[in-house]
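[1] Kindly return the folded structure for what I paste below:
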Amino acid sequence: MSDHPGSQATLVETDPAEVPLRRNRNFQLLWSGSAFAFLGKEITDLVYPLVVLAVTGSPAWAGAFGGVQMFVSLLVGLPAGALADSKDRRLLLITMETVRALAAGSVLVAALLDRITLPHLLVVAVAIGAVQPLGGSARMLLVRAVVPPKQLTAALTQEEVRSHSAALAGPPLGGLLYSAAVVLPFAATAISFLVSLVCALFVRPPQRTKPAQSTVDGSALSRVLTGVALLWKVPMLRHSTLFAAVLNTVSAPLILIVIVILGREGVSPAMVGLTMAALAVGGLAGTLLVRPLHRNLSPGALMLWLGGTAVVLIGALSLPFGAWWMAAALFLLGLGGPSMRVLVDILIFRQVPDEQRGRTVTAFMTILGAGAALGMVSSGLLLQYLSAPIAILTLSAVLAIALSFTIADRRIRAARWPEEPTAD
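    The predicted model follows:
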C-alpha cells in the first residue's frame, strides 16, 4: 500500500469473500456478541451509580464511579491502540469480555451475600475502564477484517443500529431489573458479557501479515502517539476529528441540562424518561439515512450539513415550549449521529494502513472521550453561574464557531471520499 500516510508497509490484506452480511458468519458473530455486550453495558451504566448511591448515600460517590471509569479509559486509550496493532485483536476482545463478565459476576456474588462495598465497586470501575478502549478498538478492527470493503458502510450502519437499540432498551430494562432485585441486573449483564465472549471465541478473522519493521521501530512513546500524529497529518481526518470532538463536547452535557430544565418545570419522571429516549430513537432512525447521505454528499458537505443542523437543534432546546418540544429536538438531533460516526470510521479505514489503525481508532476515541469529559465539567460550571437556556445557547455558539472555521477551509469543502486502499 503506497498511498497511505505514515511509513511504508508490507502488510497484505486478504478481503473476505463478498457474501451478503447476513451470511457472513464472522460478522454475525461479532454483531450478535456486541449486541449483547452493549445491552449489558447500558444496563450497568444505569445500575452501578444506583448501587453506589444505595451503599453510600452520596451523590458525589455515585458520580465518582463514572468519573473513575472515564478517567482510566482516557489514561489507557492511547497505549491500548498500540496493543491493538501489535497483538491478536480477537484475543484482546476475549480479554475485555472476560474481565467485564468477571466484574459483573463479582458484584452479583457480593449482592447475593449482601456484601457490596464502595472499594469493591471502585475496583470494578477501574477494571471496566481499563479494558473498554482495548476491546472497543479490537472489535471495530475485527469488523473491518471480516467485511469486504464494498460492504463496510453497511456493516458500520448495522453497528449503529445495535448501539442505538441497546441505548434505547438498556436503561429501562436495567431499572426494571433493579426494582425487582439488586442481583438481577448484574446476573443479566454477566450473562450478556458471557454470550459476547462465546461469540468472540468462534470468530475466525483472516490472518494478518506482520507489518514492515519500519512501522514498529521507535520509542514506546512514539508508537503510542502514532495515532494522534496520523489524525493530525491528514487534513480531512484532522478537521473531522476536531469537529467531532467539539460536537461531543457540546452534546455530552445536553441530557443533564435538559433534565435540569424539565425538573425545574415540574415535569414527571416518566415524561423526563420519554424525553431522554427521543435521542436514542432519533439515532436508531438515523441509521436509515447513513447510506443515502453518504452516497449523495461529499464528506465535507456531510460534515457541514450535520454541524449546521446540530447548531440549530441545540439552540432550539433553549426555547420554553415544554417536554414534547425538547423530545422533538432531541429526536432530530439524534438523526445525524450515525452518519457522523460512520463518516469518521470510513475516513480512518480508507486512509490509514491496517498496522496503524488500532492506534488511530483509539486516538480518535480518546479525543472524543476527553471532549465529553470537558463538556460535562463545563456544563456544571455553566449551570452554576447561568440559567439553563443560556447554558444551552452557549454550547450552540461554541459549535457554531467551530463550524465557521470548518466552512472557511477550502480543503474541507472540496474533499471527496477517499478510495478504498488496495493491496500492493
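
[2] C-alpha only now, for contacts and for neighbours.
    Fine.

[3] Look at L313 and give its secondary structure.
    At L313 the chain is in helix, as set by DSSP: H, G, I helix; E, B strand; the rest coil.

[4] Test my guess that it contacts L333.
    Yes. Judged on CA atoms under 8 Å, L313 makes contact with L333 at a distance of 6.2 Å.

[5] So those two - more neighbours on which side?
    Ranked by neighbour count (other CA atoms under 10 Å), L313 and L333 place L333 first, with 24 against 20.

[6] Following the chain past the helix or strand hosting the more buried one, name the next helix or strand.
    Secondary-structure assignment from DSSP states H and E places L333 in helix 323-335. Moving toward the C-terminus from helix 323-335, the next helix or strand (DSSP H and E) is helix 337-351.

[7] which residue ends up closest to the midpoint of this protein in space?
    Using CA atoms, centre = their mean, the residue of the chain that lies closest to the mean C-alpha position is M365, 7.0 Å off.

[8] who touches it in this structure?
    77, 133 (CA atoms under 8 Å, 6 or more residues apart in numbering).

[9] Quick check: most distant residue from the centroid of this structure.
    No residue in the chain sits farther from the centre than L113, which is 34.3 Å out by CA atoms, centre = their mean.

[10] thinking again about what came up before, from L177, how far off is the residue nearest to the centre of the chain?
    Applying CA to CA, to the nearest Å, the value for M365 to L177 is 31 Å.

[11] Quick check: G308 vs P133, distance?
    Using CA to CA, G308 is found at 30 Å from P133.

[12] Before we compare anything, build this one as well:
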Amino acid sequence: MTLLQRLRGLRMDTTPFRESRDFRLLLVAGTVFAFGSMITYVAIPYQVYKLTDSNFMVGLVGAVELVPLIVFGLWGGALADHLDRRRLLVLYGIAQAVIVAGLALNSFVGEPRLWVLFVLAVLLTSTSSLQRPAREALMPRTVKHEQIAAAQALTSLGSQMGVLAGPLLGGVLIAWVGTGWCFVVDACGLVLATLMYVAMRAYPHTTATTPPSIASIMEGVRYGVGRRDLLGTYTVDIASMLLAMPVVLFPAMAEEVFAAPERLGLLYAAGTIGAVLATATSGWIGSVHRHGAAITVSAALYGAMVALAGLSPSFWLAFVFLALAGATDMVSAIFRGTVWNQTIPENMRGRLAGIEMLSYSFGPRAGQVRGGFVADAWNVRGAVVSGGLACVVGVAATAAALRTFWSYDARTDEHAVAERAARAAHDDVRAGI
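    The predicted structure follows:
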C-alpha cells in the first residue's frame, strides 16, 4: 500500500452524509444546536458576573443546572422510548427557542433581572436534557447499520465544530453588541434547526414500547449495568473525566505555571482542536472491530497525554499534548457511541442515552472538584500529572475487571449480532421483501 493510499484511508467517511437526507438534516440541526448553546453558555455566566460581580454566583448557575440535567435527561430517555422521537425534537426545539428569546428580552430591558436569568437557565437545561436522548436514539435509524461508526464520527465532528466556534462568536458578540444579541443569534439558530427536524420523515417505533415511568427508567438502568460491555464504556468515561479532566486548572496553568495569561484561550481550545483533527482523519475507524480494546487504549492515552501536558516545560509543548489528549478522547468517544448505537435495542435507546448523560454530567463536575482540591493541597502541575496517571490506572483496572468489555468484538458480540439481524429484518419489511 502506497503512502497516498494510506493517507486516503485516513480521510473521513462521509457516506452517511451523502446517502441519507435525514441524517444530513439531523447532523446539521445538531451542529446548529451545539453552536448556539455554546454562545449562550458564554453569555449567561458573563451576564451573571456583570450583574453581581460575584464568582460564586457564576458557579451557582452551573450548580442549579445539574439536578434538572440529570433528572430530565433520564425522563427524556424514557419519553424517547415511547413517543415519536422526531416530534419530541420539534417540541423541545420550539421550547428552547422560546426560552432563549426570553433571555434576550431580559437582556434588552433597562435592568436585567438576575432571578429571571436563573429560572430561564434551569428551564433551558431541562428542555435541552429532555431533547438530547431523542436525538441520540434517532440517529442510528437514519443510516444503514454498517454506517453507524462513520455517522458517529460525523456527529462528533459537528458537535466539536459547534463547541469550538460558539464561544468564539459569543465573545465577539459580547464585546461588540452585548449579551442580548448572543441570545438572539441562538434563538434564530434554534428556529432554523427545529425546521430541519420538521422536514425529516417520521420514524415510528419498530417494537413494543414502554410508557415512561420510574419503573421504566430503572429497567433501563438495570439493563445498562447488567451488560458488562456497556458498563465498561460508562466506567471508562467517568474515570477519564473524574480523574484527568484538567479544564478547571487552565487559568492557574496559564498564570502560575507558564506565566502566559494571554494564552489561556489556547489552553481551552487545544482539546477541541485535537478532537476536530481526530474526527477529520477518522476513515480508519470503520475497519476496527475490537471496540472495547480501542476505547481502553484511547482513554489510557488520554490520561497519559494529560500527564505529559502537566510535565511539559513549555507552554507550546503542553498545548500539543492537550491537543493530543483531545484527539484520543474523541476517538474513545466515537467508539463508545458506536458500541451503544450498534448493540442497544431500539426500545431501550432513549433510556440508555439518558443514562449516558449521567456519566458526562457527573464526571466533569466531580473532576473539577478533585482537580481544584489537589491543586490547592499540592500544586497545579501535581494536580494535572497525578490526574492523568490516575486515569491510566483507572482505565486499566476497568479493563481488567470487565474482561468481556476488553474483548468486545462487533463481529461476534451477541448483542451486536442481534441488533444487526433486527435491523436487516426491519429493512426487508420496509423494502417489501
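
[13] sorry, back to before: just want to know which of G308 and P133 of structure 1 has more residues nearby.
    For G308 of structure 1 versus P133, the count of surrounding residues by other CA under 10 Å is larger for P133: 28 against 15.

[14] ranges for the helices of the stretch 101-250 of structure 1?
    118-146, 152-180, 183-201, 220-224, 226-233, 235-251 (DSSP state H, counting those that start in this stretch).

[15] closest one to I94 of structure 1 among these?
    Set against I94 of structure 1 and scored by CA to CA, the helices of the stretch 101-250 of structure 1 come closest in helix 183-201, at 5.7 Å.

[16] other SSEs contacting the closest one?
    When contacts are defined as 3 or more CA pairs under 8 Å, 6 or more residues apart in numbering; DSSP states H and E, helix 183-201 of structure 1 sits against helix 25-56, helix 89-112, helix 152-180.

[17] Can I get those in a markdown table including distance to G358 of structure 1 and mean neighbour count?
    Formatted as a markdown table, these follow (distance: least, CA to CA, whole Å; neighbours: other CA atoms under 10 Å):
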| stretch | distance to G358 of structure 1 | mean neighbour count |
| --- | --- | --- |
| helix 25-56 | 17 | 21 |
| helix 89-112 | 9 | 20 |
| helix 152-180 | 16 | 20 |
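
[18] Tell me which of those sits nearest to A229 of structure 1.
    In terms of CA to CA, the element of those nearest to A229 of structure 1 is helix 89-112, at 22.1 Å.

[19] In structure 2, what range does the closest one match?
    Using TM-score structural alignment, helix 89-112 of structure 1 lines up with residues 85-108 of structure 2.

[20] That stretch vs structure 1, average distance?
    Superposed on structure 1, stretch 85-108 of structure 2 shows a mean distance of 1.6 Å to its aligned residues (mean CA distance after the TM-score superposition for structure 1).

[21] any residues touching that stretch, and which ones?
    80, 112-113, 116-117, 120, 123-124, 127-128, 130-131, 134-135, 137-138, 179-184, 186-188, 190-191, 193-195, 197-198, 200, 202-203.

[22] which among those residues end up buried?
    Among the contacts of stretch 85-108 of structure 2, those that count as buried by neighbour count (16 or more other CA atoms under 10 Å) are 80, 112, 117, 120, 123-124, 127-128, 130-131, 134-135, 137-138, 179-184, 186-188, 190-191, 193-195, 197-198, 200.

[23] which position in structure 1 aligns with S216 of structure 2?
    Match for S216 of structure 2 (TM-score structural alignment): R223.

[24] Report the contact partners of the residue nearest to that match when sequence neighbours are not counted.
    Spatial nearest neighbour of R223 of structure 1, excluding adjacent residues (CA to CA, 6 or more residues apart in numbering): A82 at 6.6 Å. Shown in contact with A82 of structure 1 (CA under 8 Å, 6+ apart): 223-224, 358-359.

[25] make it 10 Å
    Shown in contact with A82 of structure 1 (CA atoms under 10 Å, 6 or more residues apart in numbering): 134, 216, 220-221, 223-227, 355-360, 362-363.

[26] Using PyMOL, define a selection of the buried residues within those residues.
    The buried residues among these can be selected in PyMOL (16+ other CA under 10 Å) with this line:
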select buried, resi 134+216+223+224+225+226+227+355+356+357+358+359+360+362+363
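
[27] Assess the claim that L231 of structure 1 and T366 are in contact.
    No. Counting by CA atoms under 10 Å, L231 of structure 1 sits too far from T366 to count as a contact (12.0 Å).

[28] can you list residues touching both of these two?
    Residues touching both L231 of structure 1 and T366 (CA under 10 Å, 6+ apart): T360.

[29] Noted, bye for now.
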